[in-house]
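Colleague: Sharing a model that was predicted from the sequence below.
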Amino acid sequence: MKTFFKILAILLVILALAVVILPYAFKGKIISLAKQEINKQVVAQVDFTDLNFSLIRSFPNFRLSIENLSVVGKNEFQGDTLAFIPGTHLIFNIIDVFRGNYIISKISLDEPRISIWTKSDGKANYDIMMPDSIGTVPQEVPDGSNNFSIHLKKFSIVDGQLTYLDDESKIYLTMKEINHTLHGDLGASRTTLFTQTSCTDLTLQYEESTYLNHVNLRYQSNLDADLDNGIYTFGKNELTINKLKLNFEGSVSMMNEGINLVLTYNAPSTAFNELLSLVPETYLKDYEGLETTGMFSLNGDVKGIYTDESYPSFSLNLAVQNGTVKYPDLPGKITNIGITSSITSPGGILDLVVIDVQGMHIEMGNNPLDLRLKLTTPISDPEIDCTLKAQMDLATVKDYYPIDNTDLLKGTIVADITLKGKLSAIENQQYEQFLAMGSLVLQNMEYSSPAFKNPVVISQAQLNFSPQYIDLVTFGLKTGKSDLQASGKLENYLAYYLKDETLTGTMTVKSNFFNLDDVMDTSTSVDEITTAPTQETGTPASADTSARVPEIPGNIHFVINSTFNHLKYDSLDMSQVTGKILISDKKLWLEDLKMQISGGSMNVSGSYAALTPRTAQTSLLLKLNSLDIPTAFKQFALLRTYLPLAEKATGKFSGSVDFTTSLDAGLMPVYETLNGKGWLSANDLKVTGMNTLVKAAELLHYEELANLTLEKVLVEFKFVDGKLIVDPFDMKYQGIKGTLQGWTAFDGKIGYEMLVEIPRKKLGSDANQLLDNLVGEANKLGANFSIGDNIPFALVIGGTLENPTVSVGPGNGSAKETVKETVKEVINQEIDKVKENLKVEAQKLIEDADKQASALIGEAEKQAAALQQQAEEAKTRLMDEAKKQGDKLIAEGKKNGMLGEMAAKKASATVMSEAEKQGQNGIQEANKQADAIVNTAKASAAKIKADARKKADGM
C-alpha cells in the first residue's frame, strides 16, 4: 500500500509539472501554425502583439490567447482597419494536441471592432484573399503537414462593435455593444444551436432615409441544424427591437443554386405603443411617458430561393386601428390613427415589388391628415397613385406635441395633392397621360426661437403641382428689417423621388434689404473667427467639435438668379448685388456675382464643395474696382490679417485675388491650405503713421519717410500654404525711390525688405561732409568717382504684425553711422568696378599678345613650309633631268652592242644616284632653314607674351 501511495504522489507531481511546462513546450509550434493560418494568402497586414498559452484556466484543454489582433488593408484600402480585436481566445483539446492535431472547439472575441466598407465601384475591404488562392484545387499534402481544423462547440462575442458602409448600395449600418453567444456541436451531423444576441445601439440608413435610429436589439433562438445537408429549422425564438417583439417560423436551406427560405413572421403582441417604440426620439419625444391606446398587427413571409440574380417572394403587412397618442403634460390628444399598408412581391426581380398604403389617417384636433399611396414597377417604369390631403393650424401644434416653451409657431398649412400615372409618360412628354394636380399653401406663418435673432414671418408660400414641374408661385419672407421674395420651378421631381435622377430647377430671388445677422447667430463675429488663429497652428478653432460642413447633394441642378438691393453680413455692407448661383454636381458655384462695396465694386466667382463630413474646400476669384481703403479695411478681415498697412492708408485700390482654401467644420479657413495669387493697384496712396515707417524715419533722422504719398503702386503677390508672399514692387515719393518685398505668415510673423534711395540734400550738411571726405579718400587711391545725388538704404522689417522690428542697412546704428557704412559700401563697389575694368584690360592685352604671337609663329611656319616645298620640287626636277640623261646614254650604248648597252646602263645609274644625292642635300638644307625660321618666331612670340603679362600684372 505504501508503494501505491508513493507511485500516486509521483504521478501527481508529474501532472502538476505538465500543467505548467506543456504550454511552453508546444508554444513555438502553435505560434507557427497560428501565424501560418492567419496570414495564409491574405492581401492585408495582419498583426498581433502577443500570444499566450495556458492550461490552468482551461484545464484539461489548451487556451491560446491572441492579444491585439489587427487586420489593416492594403492597396486602395491602405491604412483602413478591417478588424481590431484586443482579445481572441481559442480552446484546443489537449489529447488532440499530443497527437499532433490542433482542433479548435471554442472561440471567444473580446471587444472586437469590425469596420466593413464597400466602395461605389464594388470593391470591398473584406475581400482580402489573394486572387490565386480563390478557386484553386487543394494539393495533396503529406500526413501531419496541415492538421489545423475547427470543430466549434461555442462561439462568443463580448462588447463588440460593427460598422458597415456600402457606398454602392447606399446602406449604412452601425451596431454597438454587441454581445453574442452560440452553443452547439458544429462538428456533428445534426445539432441544436442555441444563440443569444444583444445590441444596445443599432442604426440603419438607406440612401437619405434612416429606418432604424439607435434602437435596442435582442434575439434568442433554438435552431435545429442539419449540418450535413445545410438545413436550419427555427425552434423557439424571439426578436425584440426596442419594445417590438417578432417571432419566426420555418427553415433556411443551403442549396447549390442558392438559399431556400421558407419563413413566416408576426408580432405576437398587438399593443400600439410597441410599434411606436421604433419611431426615433427626434420625432417622438419622451416615449416612456406617452399615453397610448390602439391596436396594431404586423406579419409577413419570405418564401423561395435567394440568389445573386433572383429574390424569393415576400410580404409585409402592417395595420393600425384606433391609435391615440397623448403627452401627459399637454391638453391635446392625437387621435384616430389608422394605417393599412403592405409591401409584397411574387419573387424574381425587385421590379415586381408593390408598395401599397391603402390608407393612413391622423387627427390633431381639427387638423386631419390623409395619405393614400400605391407604387408598382418601381425600377423599370414607376407607376404611382397617390393622394395627400392635410390641414394644419400651426398654432395648435404645441397642444399635441412638445416644443420649446421659448418657441412660437403659428400660421396655416393646406395641402391637396394628387399624382397618378407612369413616369414614362412624363419622360415621353405625354403629359395628358399623367395626372398631377393640387397645391401646398402656407399662409401667415410666424416662427420665433432663441436660435433666430428675429421672428421669421412667411406671409404666403404656394407650390402648385403639374406633370412637368412644381411651381413655386409665390414666397414672401420677412425677419427683422429683412425681406425676401422668391419664385421658380422644380422639374423632374417624380424621377428624382422615384428613380434617384437629377432634380432640376430655376429660381428667382429678390430682396430690397437683407441682413444675414437677422437670421444667424452672430455671437461670434466674422472678425473674431477670421483673425483669431490658435497659438499652436495659427488656424481658427471651431467651437463645436461635432459640427459637420454642409454637403451639396449630387443629383440636383439648381440655377438661382439673385438680386439684393442691399445685403449685409456682419461687417460686410453690400448693395446692388446681382448674379447667378448654381448648385450642381455636389458643388455650389457663384457665377460673376456683382456688387457695390467699400465705395467701389466687386465681382465674385467661385465654388464650394464638401470633401469629408468635417472639411470642405472653397475657391474664389475676387475682382476689385476702386475700393476705398479705410472702408475695405473695416469690412475685409483678409486685409487686416495680411495687409496691416491698410489701417494707416487712404485712397482707392483695385485688383484681383484668386485663391483656394480648405474649410474646417465651422466653415473657417484652414490657413495652412490657403494658396493663390493676385495683384492690387492704388493711385494717390497715402500712408500716415505706420509704425514700421515711423521707426525707419527715426533711425535715418528723416521725418518725411514716416508719411508717404505714393502716386501709383502696383503690387503682385501669391499665397503659398497660408503665407502671403509679396513680389518686389517700386514706389516713388518726392524724389525718394524705393522697392518693397517680403512675406506675412498666417500666424502673424512678417519678413520684409525695403530698398530706398534718399537724395543727398535730404540728409543734412554733416552727412554730406562725411560723404565728401570719404569719396576724396577713395579717389586718392585712383578710384576717380563721385557718390551721386542719391544714397541707397535697406530697411529690414521683421518680428510680428503686433510687434514689428525695423533695422537699417547692415546694422542698427545711427543715421550718421549708417551713411558712413553706406558710403563705404559704395566706395568698395566703385573700387571693385575699377578692378574689374583693369582686369578686363589686362585680359585683353594678354589676348592681343597671344594673337600676335600666334600670327608670328603662323607666318614662320608658312615660310618654312614654302622652303621645304621648294626643296622637294628641286629634287624632283634633278631626278627628271638625270632620268632623261640616263635614257639618252642607254639609247647611245645600244648602238655599240651588248657591252655598250651594259656600260650605258651603269653610267645612267650613276647619274640618277648623283641626282638623288644632290636633291636630298637640298631638302636637308631647307629643313634646317625652316626650323631656324620657326624657332626664331617662337622666341619672338614668347617675348611678346611675357612682356604683355608683365604689363598686365602691373595694372
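Modeller: Structure's in. What do you need?
Colleague: drop to CA atoms for contacts and neighbour counts, all remaining ones
Modeller: OK.
Colleague: for the helix of greatest length in the chain, packing partners?
Modeller: Longest helix in the chain by number of residues (criterion: DSSP state H): helix 815-894. Helix 815-894 sits against helix 691-700, helix 765-780, strand 790-799, helix 897-953, with contacts defined as 3 or more Cα pairs under 8 Å, 6 or more residues apart in numbering; DSSP states H and E.
Colleague: how about the helices of the stretch 451-600 of the chain, start to end?
Modeller: Read by DSSP state H, counting those that start in this stretch, the stretch 451-600 of the chain holds these helices, from start to end of the chain: 493-499, 526-531.
Colleague: Would you mark the buried spots in the last one?
Modeller: I take that to be helix 526-531. Neighbour counts over helix 526-531 (16 or more other Cα atoms under 10 Å) mark 526, 527, 529, 530, 531 as buried.
Colleague: Just send these back as a markdown table, with distance to residue 361 too.
Modeller: Below are those laid out as a markdown table (distance: Cα to Cα, whole Å):
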| residue | distance to residue 361 |
| --- | --- |
| 526 | 48 |
| 527 | 52 |
| 529 | 49 |
| 530 | 51 |
| 531 | 55 |
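Colleague: Looking at these, which is nearest residue 580?
Modeller: residue 526 (24.2 Å; Cα to Cα).
Colleague: can you tell me how far the residue nearest to the closest one when sequence neighbours are not counted sits from residue 639?
Modeller: Leaving aside its sequence neighbours, residue 526 sits nearest to residue 570 (Cα to Cα, 6 or more residues apart in numbering; 6.5 Å). The gap separating residue 570 from residue 639 is 16 Å, by Cα to Cα, to the nearest Å.
Colleague: also this one, for the comparison:
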Amino acid sequence: MDKESEKPKSQSKMKKWIKRLFFIFGGFFLVLILLGILIPIIFKKDIKAKIDEEIAKSVNAHVYFDIDKFGLSMFSNFPNITVSMEDFGVVGKDKFKGDTLTAVKEFEVEVDVWSVLFSDKIQVRGIYLDSPKIYAKVLKDGTANWDIMKADTTQKDEKKPEKDKSDTTQTNFNVGIKRWKIKNADIVYADAATPMYASITKLTHKGSGNFTQAVFDLKTKTTVDKIDFGYENVRYVENKSIDVDLTLNMDMEKNKFTFKQNAIKINEFVFKFDGFVQMVGNDINMDIKYAAKENEFKNILSLVPGVYTEMEEFQKMKTEGKFAFDGFVKGTYNEKKYPAFGLNFKVSDALFQYPDLPTSVNNINIDVSVGNKTSDLEKTVVDLKKLHLDLGRNPIDAKARVEGLSNFKIDANVVAKLNLADLSKMFPMPDIIVRGLFGLNATAKGVYNASSMPNLAAKLTLTNGYAKSKEFPEALDKLTLDASVTNTTGDYKDSEVHVKDLSWTLDNKPFSVKANVVNFADITYDAQMKGVIDLAKVTHIYPLEGMSLAGIIRADITTAGKMSYIDKEQYDKLPTSGEIDISKFSFVSKEDLPQGFKITEAITKFTPKTITLEKFHGFAGKSDIHATGTISNYIPYVFKGHTIKGNVVFKSRRFVVDEWMDSTEGETGKAGSTTVTTTTTTSEGSSTTVSDEVTLVTVPKNIDFVLNSQIDEVEYEDLEIKNIKGKIIVKDGRVLLNGLKFNMLEGGFTMSGAYDTYDVTHPKYDFKMNINRLSIGKAHSSFSVVKKLIPMAQNITGFLSTNLKVSGGLSQYMTPLLDNSLNGFGSIKLTQTQVKGSGMLKNLSMVTGIQELKELNIAGVNIQTEIKNGKMTYQPFDLKVGNYNLNVRGSNDVDGTLNFKVDIDAPKGKIGQSATTAISRLAGVNFDKSDRVNVKLGITGPVNDPKIKVIGSSVQDQVKKVVDDKIEEGKDKAKEVLADAQKRADAIMAEARQKVDAAKAEARKKLDEAKKQADAEYNKFVAAKLNEVQNPLLKAAAKKVAEKAGTKIKQKAYSRAEHEFQKQLQLSNKIIEAAETRRKKVLEEANQKVDNINKKK
C-alpha cells in the first residue's frame, strides 16, 4: 500500500522536472530567436562598421551592401540558423572603375545551430544565391578585375610556420555543406589578352551531398538558357542551351569519383557518361565511356549553328534519319602521358527541310572517327570515311584521313558541284540573292610538315556569280573565279598556285586580279591588280565587326619577284609599278582606331624603290592632314622590318593632339574612360602627380622621316599652339626638331632638340629654346616644370623672353622627371612685369618696414640662370625700386623651397624699427648719423611664407671699422659653434643618404629584374606566335603583328615596373625629409647661439 501511494508522487515529481526542462529549453530557444531578431537591429551600425573595416583592409574594390537587409533567422531552415544578405555587390576601382565584378540579389548561408552553441568550429550546411551577376574581365596587359585582394604586409619579412596538416583548429569554419543552390545567374568572361569571350545566361544550379562523410553521392542539377563562346574573334559556340542532371559517387578517401545516373543535354542533343575518374598522386586515372541517349537525326541537327534558333520553329522542321555517337577515354593523364581515347560519329540516310521551303537537303551520310590507342598524342588519327549530302540536285562528297598532329599524313578528297541559286530553296535566305555555278575538285595525299607537302591537285571555279543583299541595293555581279593548286612531288619547290581570273563588277565598276605563285621553297610570284573598289559596298556584302570602312580605290598595279631577293635585299629585282588613287576613304575601328581616319583624295605612284605621294588630303580624327613627297625602302620595311624612309611636306590647319594620346580607355572597354591619379616619384625623391590615362608614346626605330611641317593650330590639353613651321625629323626612336617656330601663351618660340625614346626604359628630352614675350602667368598655370623650377611665377604677371637650353628624363607617363637628370642654362629677360600678392614680398616688407616692397614693377631686367641636378640657380642681378637698390641671388628647389640673399641699399630713415634694431645689435653702434644703410637679408623656406632674417649690414665709412671690430671679438666662438653644428648636420645627412642609397640600389635592382622579365616574356610571346604559323608566306606578316602586340605588352610591363620603382623611391624620400628637418633644426639652434653671442658683444 505504501509503495502504491509513493508511485503517484514520483510521477508527479517527474512531470514537474519535465515541465521545468521544457520551460528552460523553450526559454533558451526563445532567447536565441529574440537574439536572432534583435542583434541585426540593435548592433547593425557596429556590424556594418566592422564589415567595412575588414573589407578596407583586404579588398581593393568598392563593396556595397545595405545593413538593413542583413538578417539572422531560425525559421527558414529550423533548427539551423540562416544568415542572409540582399542587394550587395563588388565594383572595381582604378582601371576597372565603374565595372561591376559581381552583384547579388540575395545570399543565404545555413549554419548548424549546435556548432554555434557547443563547438569551436562553425559548420556551414547550405548556401543559396539568387540572381548573381558576374562580370569577369581581363585587359590587354593581363590585369584581371577579380584580382582585388590586397597583399598581406603584416608578416612580409617573417617566415611563416608551416601548418600541420593534421591540425583542424586552423580555422573557425567547417564547410560541411549538404546542399546549395544558384538561381538565375548571368556570367560574362571577357579576356582581351587572349582574346576570349564567354557568356552564360540564366544559369540555375542546385546540388546536395554530405561532404562530412568519406563516401557519399553528389547530386547536381544545372540548366543554362543560353551559352556563347568565342576565341580570337571566331564564335565557336552560339546560342546553346544546356541541361545537366548528374549524380557522382564521391569517395573522398580514395579520391575516386564514379558516374552514376546522369544526362547532359545541349539544345536537343542528349548524352551520358559511365565510368570513373581517380586522382593518385600526380596522376589522374580514368575509365570513361560516353554515348548519345537518343538517336534521332533531329537531335544532333540542333547543334548546327544557325539551325536551332527558336524551339518552336525547330520543331516544325522536317527531318529523317538516325545518328550514332559514342566514345571513351581510358588510361592515365599526367605531364608526360595521355589516356587513350576514341570518338565515333555516324549519320545514316538523313534529311532535313525547313518549313515553307520546297527542297530538302537529302542523303546525308557521315562516318567519322577520332582515336588514339596509345599515350602518345602524335599517333592520333582523324578518319572521315564518308561525307555525302545532296543540296537538292547538287552533290557534295568528301573523305579524309589524317594521322599525326605535327607530321600530318594526309589522304583526302572533296568534290562539289553547286548551283548557288538552289540554296534559297533549301535555306531561309529572305534578304540575300545568290547565283552562279560553283565547282571544287581537290585531292591531297602525302605528308605535310615544315619540309614537305602532300601531293596536291585542286581546281576551284565560279562562273556567272551574283550576290545581292536586301540591305544594299548594288549587286556584286559577273563574279568569276578560275584557280588551281598543284604539287606533283611533295617538294615545296614544286608547288604552284595559279589564279587565272578573279574578277567582279560592283555598281558597274569592274575589278580583276591575276596572280601566279610557284616554288614555295623560294616563293616566286607575279601579280596584276586593276580596277575600282567601293569599300562601303564591299563591307555591306562582307560586314566587318566593330569596324566601319568606306572609300573608292582605283588601282593599276603590277608586281613580281622572289622571296630570296627580299632575303638578300636585292630590291632592284622586284619590279613594282603602277598607280593607286584613293578618294572618300574612311576607316573607324572601335578598338584600335576610334578617332577614325579619312582620305578625301590621294594619288600615289609606285616603283620598286619609291612611293611617290603626288597628292594626299584627309583627316586623322578631327585633324586635317595634307601631304606630298616620297617614301623609299618600303619593300624592305614590309618584308624585313628595315627602316622606311620618307621626305614629306606636311600641312594641317588644325591638329588635335589630345585624341591621339594613349590611354586606358580602350582597355576598359564598356566601363568608359578611366583616369587613375598616380604620384610618380623621381629618383631623387621629388614627386609629380600624373594621370594613368596618358602613357609614353614610343617612337619606332625603323622610321626615318623628314616632315617639312606647316600647322596653323595645334590643340593639346588647354594649350593653343599656332603657326607651327619648321622641320620635324623622326629617326632612330627620336623626334628631332630643327628650328621649329610657333606661337604659344602669347609668346613666340623657336625650338630645336629631341624627344628621345630610343631606350624605352629611360626616355629623355633635350631642347634649346628661344622665347620672345611669353606670358608668365599662363606659363605657370600650363607647365608643371615652370611651377617647380620658378615657383615665384605664380605671383608674377607680365612677359619674359629667354634663351634656354634644358634636358632631362621622362617618366613612363610622359611627365618630366624633376630629379638630378634635369639640367640646363640660359638667360631670362623680364619686361612689363609686376609682382603682386607674393608671400615672400609681404614678409620682406614686414621685416624691413619698406612698404614699396609689397609690390614690384620690373622692366628690362636680365637674369642669368642655371639648372643643375634639378635645382634652379640665379646669378646676382640688380633691381631698382623707387629710392631703393636691390641685389638678388640664390636658388630654389623643385619643392618650392627658397634660398636667396638680398642686399637692400636704402635711406636710413626708410628702414623699419625692427630691422634697425637688428642691424644695431649686429654692428654694436648707433646709426643716427648715417644717411644710408645696406641691409643684408636671408630668405629661406617655402615660397608662400619664407623666413626673412637680417644677416648683416654696412653703413658709411664712419661706422665700418667699429662693426668689423665687434664682429672679430665673437668670431672665434661663433666659428666653433657653427663648425660643431655643421659637423653634426653633415653626419645626419650622411647617415640618411647611406640608407637612401641602399634603398635606391635595391629598388633599381628590382626594376632591372622586372624589365628583364618583361623582355623575356616579349621574346617568348613573339616566338610562340611565330610557332603557330607554319606557312612561310605568312611568317613575315605574322612576325610584324606579333612584335607590335608584344611591344605593347612589354611597354605596359615597363610602366608597371617603373611605377613600383617610383613608389619605393618615394618611401626613401621620407628618410631624406626627416633628416633635412633634423639638419635644419641643428643649424637653426647654432645660429641662435651665434645671435646670442653677438648680442652679448
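Modeller: Here it is on my side, so go on. These figures come from a predicted structure and were not determined experimentally.
Colleague: And the TM-score between them?
Modeller: Once superposed, the chains reach a TM-score of 0.55 (TM-score structural alignment, normalised by the length of structure 1), with 643 aligned residues with a Cα RMSD of 6.2 Å.
Colleague: related to what we said a few turns ago, just put the helices of the stretch 451-600 of structure 1 in JSON lines and tack on distance to residue 365 of structure 1.
Modeller: Shown next, in JSON lines, are the helices of the stretch 451-600 of structure 1 (distance: least, Cα to Cα, whole Å):
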{"stretch": "helix 493-499", "distance to residue 365 of structure 1": "31"}
{"stretch": "helix 526-531", "distance to residue 365 of structure 1": "46"}
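Colleague: And those helices: which comes nearest residue 359 of structure 1?
Modeller: Closest to residue 359 of structure 1 of the helices of the stretch 451-600 of structure 1 is helix 493-499 (Cα to Cα; 20.0 Å).
Colleague: circling back: between the helices and strands packed on helix 815-894 of structure 1, which one is nearest to residue 615 of structure 1?
Modeller: Set against residue 615 of structure 1 and scored by Cα to Cα, these come closest in strand 790-799, at 32.0 Å.
Colleague: Name the residues of that closest one that come out as buried.
Modeller: Buried positions in strand 790-799 of structure 1, judged by neighbour count with 16+ other Cα under 10 Å: 790, 791, 792, 793, 794, 795, 796, 797, 798.
Colleague: Kindly report the same for stretch 1025-1040 of structure 2.
Modeller: Neighbour-count burial for stretch 1025-1040 of structure 2, counted by 16+ other Cα under 10 Å, picks out 1025, 1026, 1035, 1036, 1038, 1039, 1040.
Colleague: Show me what the first one lines up with in structure 1.
Modeller: Pairing criterion TM-score structural alignment: no partner of residue 1025 of structure 2 within structure 1 is identified.
Colleague: Confirm residue 1025 of structure 2 sits in a helix?
Modeller: Yes: the assignment for residue 1025 of structure 2 (DSSP: H, G, I helix; E, B strand; the rest coil) places it in a helix.
Colleague: shouldn't residue 889 of structure 2 be in contact with residue 874?
Modeller: Yes: Residue 889 of structure 2 lies in contact with residue 874 (Cα atoms under 8 Å); the separation is 5.5 Å.
Colleague: Using JSON lines, lay out the helices and strands packed on helix 815-894 of structure 1 together with distance to residue 213 of structure 1.
Modeller: Formatted as JSON lines, these follow (distance: least, Cα to Cα, whole Å):
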{"stretch": "helix 691-700", "distance to residue 213 of structure 1": "60"}
{"stretch": "helix 765-780", "distance to residue 213 of structure 1": "83"}
{"stretch": "strand 790-799", "distance to residue 213 of structure 1": "54"}
{"stretch": "helix 897-953", "distance to residue 213 of structure 1": "95"}
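Colleague: Quick one, which of these gets closest to residue 427 of structure 1.
Modeller: Residue 427 of structure 1 lies closest, by Cα to Cα, to one member of these: strand 790-799, at 66.6 Å.
Colleague: Which other helices and strands does the following helix or strand past that closest one contact?
Modeller: Under the assignment DSSP states H and E, the closest C-terminal helix or strand after strand 790-799 of structure 1 is strand 804-808. Packing partners of strand 804-808 of structure 1 (3+ Cα pairs under 8 Å, 6+ apart): helix 691-700, strand 790-799.
Colleague: Which residues are in contact with the closest residue to residue 930 of structure 1 other than its chain neighbours?
Modeller: Computed as Cα to Cα, 6+ apart, the closest residue to residue 930 of structure 1 that is not its neighbour in sequence is residue 864, at 3.9 Å. With contacts defined as Cα atoms under 8 Å, 6 or more residues apart in numbering, the neighbours of residue 864 of structure 1 are 926, 927, 929, 930, 931, 933, 934.
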